[in-house]
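[1] What follows is a predicted protein model with its sequence.
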Amino acid sequence: MAIQELPLVIQTSYAELLDQLRLATASDFPEGSTFRKRTISGKDYWYVQEPTTPQGRPPERYLGVDTPERRTAIDSAMSAKAHADTRKAIRRSLSGAGLPEPDGLTGAVIEALADAGVFRLRGVIVGTIAFQTYAGLLGVKLPSVAIRTGDLDLAQDYGVSVALNDTLGVSLIDVLKSVDPGFAPVPSLASPNIAATYARPGGYRVDVLTTNRGADRDAPVNLPSLRSDALPLRFLDFLLRDTVEAAMLTRFGALVNVPSPERYAVHKLIVSTMRKDTGESAVKSDKDIIQAGLLIEALVAKRRQDDLAAALHEAAARGSAWQERLRQGTVRLGDEPREIVQALMGTG
């Protein structure tokens, strides 16, 4: 299908909402807070030290990777604040223009996660909820068939969680219960005291995922910074590398982390081959291919084929198993996205 670009005024409004959310995130500090940049393993990261209170001096908190956008927001943090009403008006105009927005429950969960610091701690929204954000990020229209979902997938790189030396103020289940007291842990097969899924009556689920680069394992592992267990998944490290910030169209808008669209597309090609051929698994596999194909076409339409090519070649360089899954997934694409991938990979 031909990819349709969003009107320029809508693309500009989305960029403005993203900037306002970054400003609001960096501005949400007491007067007298100081910001520090630290270099760790060749990358620069920002931290904030809030002023001493009657209860003592708060610990220094991690803010995120150094980017031009974050530096701009930090520079403005103590002199300007984004107004919630302004963000709400922008969000309403974007929604009216057809940009995807989460359902009410998902939006409330995402706002609670953001307020608790999940995305500050490099939590990442993955799955179809993340896919919804690519319409705004890429400035294109996405068909509704590709963005329907009933669950939320939250991921964090295991190494990041261990290395951050910072945690949520309350456990992840407590964050979810603040939205709906009906949320409860779903005990894993490994132990009744371990849970990587939280569900509420009616079947809505929040699944917590993490990276697994060693031997395959079914037992969840603990993510200390998110104060939750998580299910380790192969191939997830590829998806979580070089994430991007996106504006989620919740009530006032929420700044979240999502995979880059090119990595999302390549990852969907791979995981589509891991599902069964029947039932719900087959439906999910078809959806994987639809989403991958749409993003492949959108990236080319927005002249980002170099980004897509880099992601494809990185995946292929990881070995024959990755190459075979890429080949199998590519074969199932529609004619245009399949020809694009084959041309970029030199396999046409």
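    Good, I have the coordinates.

[2] hey, let's count contacts and neighbours off CA atoms from now on
    Will do.

[3] surely residue 201 meets residue 182?
    Yes: between residue 201 and residue 182 there is a contact under C-alpha atoms under 8 Å: 6.5 Å.

[4] Give me the more crowded residue out of those two.
    It is residue 182, of residue 201 and residue 182, that has more neighbours when counted by other C-alpha atoms under 10 Å, with 13 against 10.

[5] what about the residue nearest to that one when sequence neighbours are not counted, how many neighbours?
    Leaving out its chain neighbours, the residue that sits closest to residue 182 by C-alpha to C-alpha, 6 or more residues apart in numbering is residue 200, at 5.1 Å. Neighbourhood size, residue 200 [other C-alpha under 10 Å]: 17.

[6] List the contacts of residue 200.
    Residues near residue 200 by C-alpha atoms under 8 Å, 6 or more residues apart in numbering: 180, 182, 183, 184.

[7] Look up how far residue 105 lies from the closest residue to the third one other than its chain neighbours.
    Nearest in space to residue 183, with sequence neighbours left out and distances taken as C-alpha to C-alpha, 6+ apart, is residue 200 at 4.3 Å. According to C-alpha to C-alpha, to the nearest Å, residue 200 and residue 105 sit 11 Å apart.

[8] hold the first one in mind and look at this next one:
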Amino acid sequence: MADLLQQSADELFDPEFPENGSVLVRPGRAGARSGHVYYQGYRRDGGETDRGQRFARYIGRSDDPGVMAWVVRFQRIKAVRAERTTTVRALIGAGVPQPDRITGRIIEALAKARLFSDGAVLLGTAAYQTYGGVLGVRLSRALSRPAEHDEGRSARIALRAADQIPNLLAALRGIDSSFAPIASAADVVGTTRFRNAGHLQINVHVASELAVLVDESVQSIVLHGPGIPVIVPAPECWVVSTLLEQGWCINSTDDPNQAFARAAEVIEALSMVGREHALARAFDAAWHRALKAKVDLRASVQHLPAPARAILQRHAGIREASSTPASSSALRPIADSA
């Protein structure tokens, strides 16, 4: 996972020349000193399938140093992607979480559009699925499993500014032209929603309440294709935000029981790797946000399983208000996993 993070995103994408194509050098006319370089690729027809229309694009003469430099870079991108894809498949085979296929394609499209390079932050379940790599533990397969029903599929992203939304929508429609804006629920302040014909929903946040998730963020990898470099909230900030959201019902598509279970798992992971101090700082900073949002953060904490509540009691000064059944943790260090 560390190797995937260290490699530059610039070695993965060329928006003008998708990596599903190839380079063709055709000889010139008889007696010509150079040939002609073409790119052959496939345009997607839209929707969630891989069908596409083949096309060719003229690049230039083979004796042009600039053209041959482009050929070298394109071949390097294909080679790097192939090597990384092998690594990603091995991690997935070992049980490391991945998004469902269409969500992974969309996250890759957003990365190709350089939204993450421009400060966008991946949120929600897709962010949670990456925290095993961030923290060096293995998250439970059950909690990381993508939504089974089309109506429940969603992804969330935070942008620094609203003027990034047109770029995001263009990236979505490059994957599936059926993506269109839909009306936002009254309790989702500052959110723009898009949905495609397959009922996949993208929630785009630009609200100031999410500023801490953008400012306190870390690099991570989504296990799709060659491993997509993304930005996600720091794990401790994600925990606090999840608890606030459950109190405020900002994301009604989430199953509350699953949301609390995921938050508990990340709390236990942070404790396992010795980052309780980060949890304490995140909760210290959260109380003002909770008051502003009219959320009883302490009440949300009480919905966590007992082991996670005990960690917060010891390190974040949150006292028990009730007792709930304990749960057995599925966490273990990645190095100890089969």
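    Yep, that arrived. Fair warning: this is a prediction, and the values are worked out from it, not measured in the lab.

[9] which SS state does residue 155 of structure 2 fall under?
    Three-state call for residue 155 of structure 2 (DSSP: H, G, I helix; E, B strand; the rest coil): strand.

[10] still on that earlier bit, how about the residue nearest to residue 182 of structure 1, what's its match in structure 2?
    For residue 200 of structure 1, the aligned position in structure 2 is residue 196, judged by TM-score structural alignment.

[11] Which parts of the stretch 1-150 of structure 1 are strands?
    34-40, 43-49, 61-65, 124-126 (DSSP state E, counting those that start in this stretch).

[12] How many neighbouring residues does residue 3 of structure 2 have?
    So residue 3 of structure 2, with other C-alpha under 10 Å, has 8 neighbours.

[13] So what does it match up with in structure 1?
    Checking with TM-score structural alignment, residue 3 of structure 2 has residue 16 as its match.

[14] List the residues that contact the aligned residue in structure 1 for residue 119 of structure 2.
    Counting by TM-score structural alignment, residue 119 of structure 2 lines up with residue 122 in structure 1. By C-alpha under 8 Å, 6+ apart, the contact set of residue 122 of structure 1 is 64, 156, 160, 257.

[15] what span of structure 1 lines up against the helix or strand encompassing residue 23 of structure 2?
    Assigned by DSSP states H and E, residue 23 of structure 2 falls within strand 22-26. Aligned by TM-score structural alignment, strand 22-26 of structure 2 falls on no residue of structure 1.

[16] what packs against that strand?
    On a contact count with 3 or more C-alpha pairs under 8 Å, 6 or more residues apart in numbering; DSSP states H and E, strand 22-26 of structure 2 meets strand 36-44.

[17] In contact with the counterpart of residue 300 of structure 1 in structure 2: list those residues for me.
    Counting by TM-score structural alignment, residue 300 of structure 1 corresponds to residue 271 in structure 2. By C-alpha under 8 Å, 6+ apart, the contact set of residue 271 of structure 2 is residue 311.

[18] Can I take it that residue 271 of structure 2 is in a helix?
    Yes: read with three-state DSSP, residue 271 of structure 2 is one of the residues of a helix.

[19] rewinding a little: check the contacts of residue 122 of structure 1 for burial and list the buried ones.
    With burial judged by 16 or more other C-alpha atoms under 10 Å, the buried subset of the contacts of residue 122 of structure 1 is 64, 156, 257.

[20] Let me see the ranges of the helices in structure 1.
    8-27, 68-76, 84-96, 104-116, 128-132, 134-138, 158-163, 172-179, 236-240, 261-271, 279-301, 305-316, 320-331, 335-345 (DSSP state H).

[21] Minimum distance to residue 221 of structure 1: which of those helices has it?
    For residue 221 of structure 1, the closest of those is helix 158-163, at 8.6 Å, according to C-alpha to C-alpha.

[22] could you say what helices and strands that closest one packs with?
    In terms of contacts (3+ C-alpha pairs under 8 Å, 6+ apart), helix 158-163 of structure 1 is packed against strand 221-223.

[23] Show me what the strand it packs on is packed against.
    Applying 3+ C-alpha pairs under 8 Å, 6+ apart, one finds that strand 221-223 of structure 1 contacts helix 158-163, strand 228-233.

[24] in the first one, what counts as buried?
    Applying a neighbour-count criterion of 16+ other C-alpha under 10 Å, the buried positions in helix 158-163 of structure 1 are 158, 161.

[25] Could you check how many residues crowd around the counterpart of residue 93 of structure 2 in structure 1?
    By TM-score structural alignment, residue 93 of structure 2 lines up with residue 96 in structure 1. Neighbour count of residue 96 of structure 1, defined by other C-alpha under 10 Å: 10.

[26] Which single one of the contacts of residue 200 of structure 1 is nearest to residue 293 of structure 1?
    When the contacts of residue 200 of structure 1 are compared for distance to residue 293 of structure 1 (C-alpha to C-alpha), residue 183 comes out closest, at 34.6 Å.

[27] Cool, thanks, signing off.
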